[in-house]
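**Student:** Sequence and predicted structure, then a few things I'm wondering about:
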Amino acid sequence: MPHKTTARKPLFAATTVASLLLSAAASPLVSAQSEEPSFALEEVLVTARRRAENLQDVPIAVTSLSGDALRLAGSQDITELAQSVPSVTLEPSRATNTTLTAFIRGVGQQDPLAGFEQGVALYLDDVYMARPQGALLDIYDVERIEVLRGPQGTLYGRNAVGGAIKYVTRRLSDEFEASVRASYGTYNQADLVGTVSVPVTDTFRVGATVASFNRDGFGDNLFTGGEQYDKDIFGYRLSAEWEPNENFLIRLAYDNTDDQSSAVAGWRPYPGAISGTPSPSDVFDTNAGASVLPTTAGINGNNQVEAEGWSASVDWNLSDTITLRSITAGREDFTESVIDFDSLASPDFDAPVIYDNEQFSQEFQLLWNTDRWNLVLGYYYLDAEAANDFDVVLGLLAPGGLTAYTGGVVETDSWSVFGDLTYELTDRWSLSVGGRYTEDERSADIFRGTYLGTGSPFFGNDSAILLAATSDYEAERTYYDFSPRANLSYALTDDIKIYGGYSQGWKAGSFDPRGANFATPAVEQGFDPEELDSWEVGLKSTWWDGRAITNVALFYSDYQDMQIPGSVGVDSDGDGVNDSFVGTVTNAGQSEISGIEIEGNLLLTENFSMQFSASFLDASFKEYLVGDIDVSDDRDIQNTPEEMVFIGLNYNTDLAGGNLLINTNYSYKGDVQQFEIASEDIDQEAYGLLNASIVWTSGDDHWLVGLYGKNLTDEEYRTAGYCFGTSGCPSSLGLENNTTVFFGPPTTGYVTVEYRFQ
């Protein structure tokens, strides 16, 4: 029954850069600074290891961006982090505004369907977000964002193969604080954010943040007259803190986001093969008609994502060395989405989609910190349900249309115990060891059927005729794993630390709701777990009398049984035309990913500073089995540019009783392949983005006025695509040669005014 609910480049250049930076860390510049002014970079604190530490003391690859720095830079959502953080790709998932596609060091998940968990873990105040819907967070009310690269599992609630992104919101103040920030810019961008924190008593305080983000589209829908790439998001966050004494704290929080932006349809590089509709002259325009056609009448052509969550955290300091922590949370999201694969007024290949997700998690931690010992012991439980229902309407293949319906729910019941112990062997040597044991139980209830008619009964077409059921099964499988970690660090001096370590990441298998178990019974067995072994060495150095920081990490990853989902057209009646589709999940045999990552900060003068970062990656499949045939020579790892470089220049000076900050930055990314099989129509060649800003803050920090410009050279760059056409695609579906491409924002600019009440 339907369920309701190019050849690889050597790393020689990268190694050369690293050698120069290592030499710089010990260069004569250090000894020559006695005559220089006494100013230095500010210390950056992180909680990457579950305790507050100087970033330079943490022997892992982690980047921390403070809320104030993000505020001054005018960062609008977390995808902008990918411009400056090495080895990171963050994009809106195809045809969406707030569904996140995240990759770190070649590890991620392209498809947001039920049954697939992300390779990069996203945390909102230590709460793991199990699904990508609603995970593309706008940046507001944030204290800092930390990005940890490489496997994570002995310190955090959920095991992560590729890395973790921690979005940390601001603590409430024990004094009254409030602020209002308004922005207006190109494409009628109109944003408004208001925040307030109120101490009710000496021990109890409450706070709220309300945010509205609005913008006209970068392009037009030439058929409906509607918007393309517009933004219509409203969100709010409520919080409360009770701190009866310095040893006990309870934090309560609730957040809600409603995204009513228009459905995004891709640009067609080719005219319609049947309709003859020409390709739009502007890459941000479309002729998509799915939102007003009968193909999506089952959801009334609606495109909306609603997400909400609550959390309750308790910190109890039993003594000066022991802390107990509890994090209890629940999240839900509901999506109705219009996907127009053909991007035409033709009903050739349209899909109404419903995602319905919910989760509950409980985490307990015991923290023990002394002068030489630091211990984290934890227990984590996750109960999650991910459901999706969608039609694939192929309106031109039969009189009245042909529809493939998929409905499924995948449930996760998981528990794990983890621990991480750091021992200061001497004043300079430090050893960390950790491990995690996980049991993941996955259960699935899947139905797929092919109907004659435009739409299935689930989406309101009661007259649809069931031609054949292609899947109808329930299945259950439990996955077990133990993942270890070890790290050894040595402080060459008080300002230079080297480290080396090994860590293992693991992600359970699951079930593909799009698989056809009648044709392929193995679908009922699900797909296998994936495992990544990572070795890393690095250096963290502070030099030039505290005016310079250089961090370097080199890593090698052996990636086994990599989970790769996809969809292919199927010719069910043998007439030479694909009239349905089937989901595929490949546990690719093996891949290897290695690279070098560089980050730095230079305070050149008291007024002039520079930030830089770079990554140079070598990622390739060593084995990729399709059936019993190894096709690794014809496959590449997706969303993983070989090189990335970022340079930011800042100049600040006194002006009108306040401070004027002038910033310009440039980010460069190498060639990006959207899927494992190359397609020149949707893949992106190397490109760069230039941004600039001028920000004035008053001396009393009440006022901020900023002018921001993004993508000033108006670079045209692809972020995603669908390849179901007859020109260079691995599989075709529909009759209109259906290849569509999505693009990043063009040149934009805006003015921000903020006032802080204190």
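**Tutor:** In hand now; what should we look at?

**Student:** contacts and neighbour counts: CA atoms only from here.
**Tutor:** OK.

**Student:** any idea how far Asp77 is from the spatially closest residue to Gln304 that is not a sequence neighbour?
**Tutor:** Spatial nearest neighbour of Gln304, excluding adjacent residues (C-alpha to C-alpha, 6 or more residues apart in numbering): Gln260 at 4.7 Å. Gln260 sits at a distance of 17 Å from Asp77 (criterion: C-alpha to C-alpha, to the nearest Å).

**Student:** The structure to be compared is supplied as follows:
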Amino acid sequence: MMTCLAPAARAEAADANVRADADSGLAEIVVTAQKRGENLQKVPIAVTALSGEALTTKGITTVVDLTRVAPSLTYTVQATQATPRIRGVGTAIAGAGNENSVATYVDGVYYASATGSILTFNNIEQVAVLKGPQGTLFGRNATGGLIQITTADPKQELQGNARVGYGSQNTIGGDLYVTGGLGAGAAANLAVHYSNQMDGFGKNLANGKDVNKTRDIGVRTKFKFDLGGRTTAIAAFDYDHTIAAAPAFRAAYGEKALFTGYSFKGGFNDTDTDTQPYSSVEQYGASLNVTHEFDGAKLVSISAYRRTQWDVAFDSDATPTPALSVNVHEVDRQFSQELQLISTGSGPFKWMVGGYYFYGKAHNDPGTIYLPVFGLNQIINSIQSTNSYAAFAQATYSFDAATSLTLGLRYTNEDKTMNSSGELDFLNPAFVLPAAPYTARQHVSRLTWRAAIDHKIGEDVLVYASYNRGFKSGGFNAFALNTPNAFVPETLDAFEVGLKSEFAGRKVRFNAAGFYYDFKNIQLNTYVNSAPAVYNGKQATIYGLDADLTAAPVRGLTLTAGLSLIHARFGDFPITTTVILLTGGLVLGPMTSAKDKRLPQTPDVQLNLGAQYHLELPGSSLDFAADYFHSARWFEAPENRLNQPAYSVVNASVAWNFGANQAYSFRIWGRNLNNAHYANQLTAQPNFLDLVNPADPRTYGATLSVKF
């Protein structure tokens, strides 16, 4: 987790999504989906954007929660690693140095680490979810799309806010944000977040200890300098440390362990394992954004360094018998440098050119898989390094006031290197069998592109069509012994038609997009010798529709809705199957075809509905909010055996705003009020049991905040 997040779009109003004026209509939303500030309704890309206030009102506190408000996005977590998917495109990460298919950016900085991408929201100006390949402007690992997070920049005027709260599971927390001037041409801000869930959502029945509880502290600060000569610089620093009694995997109900016949009987959020789950994610980073304005163009330089350390221990057999456990110590380091030259003129031709460099080094030191029931330990030391260079350009030409053509191209040249060594210890460790160390290299050069045409029908309706090519890097399996065990890049060709519209005096905003994807060399997960691994599936076809609706029918009332319809099916290629034995345990079944099976973690239908009402009272006001989210069934793996049934979640809150200028606010909130039982992640693994990582049950609490 982390406290503050990245540069996608900027909301001009205090709440660009939720609060509307009955006379002027819905507030304009400005996004930087094309690396320049533009009205959301004029951007020929499917984007869901929410301001920081909208996130608070809807109870969205982490990136995982975005599933409930961004159609076509599913965000699951595999052993505390982020595994987001947009329109069915995503990867269940397996191994240090292997990145997601959905990129996460914070204030213009790409977050490569899957553990460092699970962020907690504080000091947020806007979060935008860009759907479909963004490979031209954002690079090789934005195949599925992009999550952009923008945090607040420093201001000269001294101001801020503070918040303290208490919630279920004996959770205490608070946030502080303050900003102000440091003298002529200089300003700074500071954001601090703390949360401590002292009681777990469940118990480990094997030892009586709490599981599924989290403690998090994070700090982010920015310094903004006016350097004169039309040059500004923003330096940002952040630190975050999250410790959790997780991942607390439990066995699926009704299954029996091989040999012992064990069957899990605990509560939905309990576990029953000989290894107490533990995870620690500590990360920090620094970035420097320098902008210089020329006549007709601006030059932007973004330099950044990040380090993430992940320590995790969990029981992978999900029983109190010491059969299979995993310990990982992973350190990810990255450096990136981006240069952008962006036109600022008002003519019909808008353009940008740029270059990008990324260096990443992920060290698994060591990763250990313990199988004490067999007297065996597998120890891996691996380092996967990435050197990636890219050059990109995009231009838009407006033929007239109604019609524009956009063309973009990016060339990426990338090298990945794996250095690995390890050993097999028998009888703990009376006998040691060293694994032959190996070095492997993968070189990739790719062109990605974008072509889009848009046309305005009147002042408030835009239609567009686009064709995008994106690709995700290949890599190596970090837990492989004696062999490189490489997988190749995946490629996505995406065709999209869309509508952006406002009507009824701009009191109603309706945006929709239909899409068709040809997805090749898909990176899928499996298990080799009880270790997670990635392999390539041949092809899948995805098509569907997603839509967002916002309406302000009367003063103070805002209604929102989102819908995602996806048909995502594999082509014909061989996959493994798992079979549940009547005597207990899972075994590998025969190879079968993936043809017409559903893509993992991709429900056919998602629906979200929301209502917010602001009521003015003498000297105070009330804010009411309620949200409903529904997901259809989704499957864990290409074999389509293990699945999460359809479920729904209801959230609600009420806030009383009072005091001078209504500077104080007291909010009572509840999440998952219907106490839906559903999995955040499912895992099927041969020779053991299906694993369930439960989502949070019903939570509730109260928050007191003040603005100054």
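**Tutor:** Arrived safely. The model shown is predicted, which means the values in this text are computed figures rather than measured ones.

**Student:** Overlay them and tell me the TM-score.
**Tutor:** Once superposed, chain against chain, the TM-score is 0.91 (TM-score structural alignment, normalised by the length of the second structure); 669 aligned residues with a C-alpha RMSD of 2.0 Å.

**Student:** aligned partner of the residue nearest to Gln304 of the first structure in the second structure?
**Tutor:** Per TM-score structural alignment, the equivalent position to Gln260 of the first structure in the second structure is Ile243.

**Student:** which element is its match on?
**Tutor:** When elements are defined using DSSP states H and E, Ile243 of the second structure is found to belong to strand 231-244.

**Student:** Superpose on the first structure and give me the mean offset of that strand.
**Tutor:** With both structures laid over each other, strand 231-244 of the second structure and its partner residues in the first structure are 0.9 Å apart on average (mean C-alpha distance after the TM-score superposition for the first structure).

**Student:** Show me how far that strand is from its chain's centre.
**Tutor:** 18 Å (C-alpha atoms, centre = their mean, to the nearest Å).

**Student:** Kindly report the same for stretch 314-323 of the first structure.
**Tutor:** When C-alpha coordinates are averaged (C-alpha atoms, centre = their mean), stretch 314-323 of the first structure and its chain have centres 33 Å apart.

**Student:** what about the aligned partner of Arg633 of the second structure in the first structure, distance to Glu599 of the first structure?
**Tutor:** In the first structure, the position corresponding to Arg633 of the second structure is occupied by Asp671, as judged by TM-score structural alignment. Remark: distance between Asp671 of the first structure and Glu599 of the first structure (C-alpha to C-alpha) = 21 Å.

**Student:** Can you show me the helices along the stretch 651-758 of the first structure?
**Tutor:** Listed from the start of the chain, the stretch 651-758 of the first structure has no helices (DSSP state H, counting those that start in this stretch) to report.

**Student:** what ranges do the strands span in it?
**Tutor:** Taking DSSP state E, counting those that start in this stretch to define them, one finds strands in the stretch 651-758 of the first structure at 658-669, 687-698, 703-710, 718-724, 738-743, 748-757.

**Student:** Relative to Ser343 of the first structure, which of these is closest?
**Tutor:** Nearest to Ser343 of the first structure, of all those, is strand 738-743, at 7.1 Å by C-alpha to C-alpha.

**Student:** The second structure: matching residues for that closest one?
**Tutor:** Going by TM-score structural alignment, strand 738-743 of the first structure sits over residues 689-694 in the second structure.

**Student:** all strands in the stretch 301-450 of the second structure, in order from the N-terminus.
**Tutor:** Using DSSP E, counting those that start in this stretch, the strands of the stretch 301-450 of the second structure run over 325-343, 349-371, 376-398, 403-426, 431-456.

**Student:** Read off where the third one ends up in the first structure.
**Tutor:** Strand 376-398 of the second structure corresponds to residues 402-424 in the first structure, going by TM-score structural alignment.

**Student:** quick one: contacts for the alignment partner in the first structure of Val30 of the second structure?
**Tutor:** The equivalent of Val30 of the second structure in the first structure is Leu45 (alignment by TM-score structural alignment). When contacts are counted by C-alpha atoms under 8 Å, 6 or more residues apart in numbering, Leu45 of the first structure is found next to 52-55.

**Student:** ok, which pair from these is furthest apart?
**Tutor:** When C-alpha to C-alpha is used, the two most widely separated members of these are Ala52 and Leu55, lying 9.0 Å apart.

**Student:** Pull up the overlap in contacts between these two.
**Tutor:** Between them, Ala52 of the first structure and Leu55 share these contacting residues under C-alpha under 8 Å, 6+ apart: 45-46.

**Student:** Specify which residue of these two has the higher count of neighbours.
**Tutor:** Using other C-alpha atoms under 10 Å as the criterion, Ala52 of the first structure and Leu55 rank with Leu55 on top: 19 against 11.

**Student:** Matching that one against the second structure, which residue comes up?
**Tutor:** That one, Leu55 of the first structure, aligns with Leu40 by TM-score structural alignment.

**Student:** and the gap between that match and Leu130 of the second structure?
**Tutor:** As for Leu40 of the second structure, its distance to Leu130 of the second structure is 11 Å (criterion: C-alpha to C-alpha).
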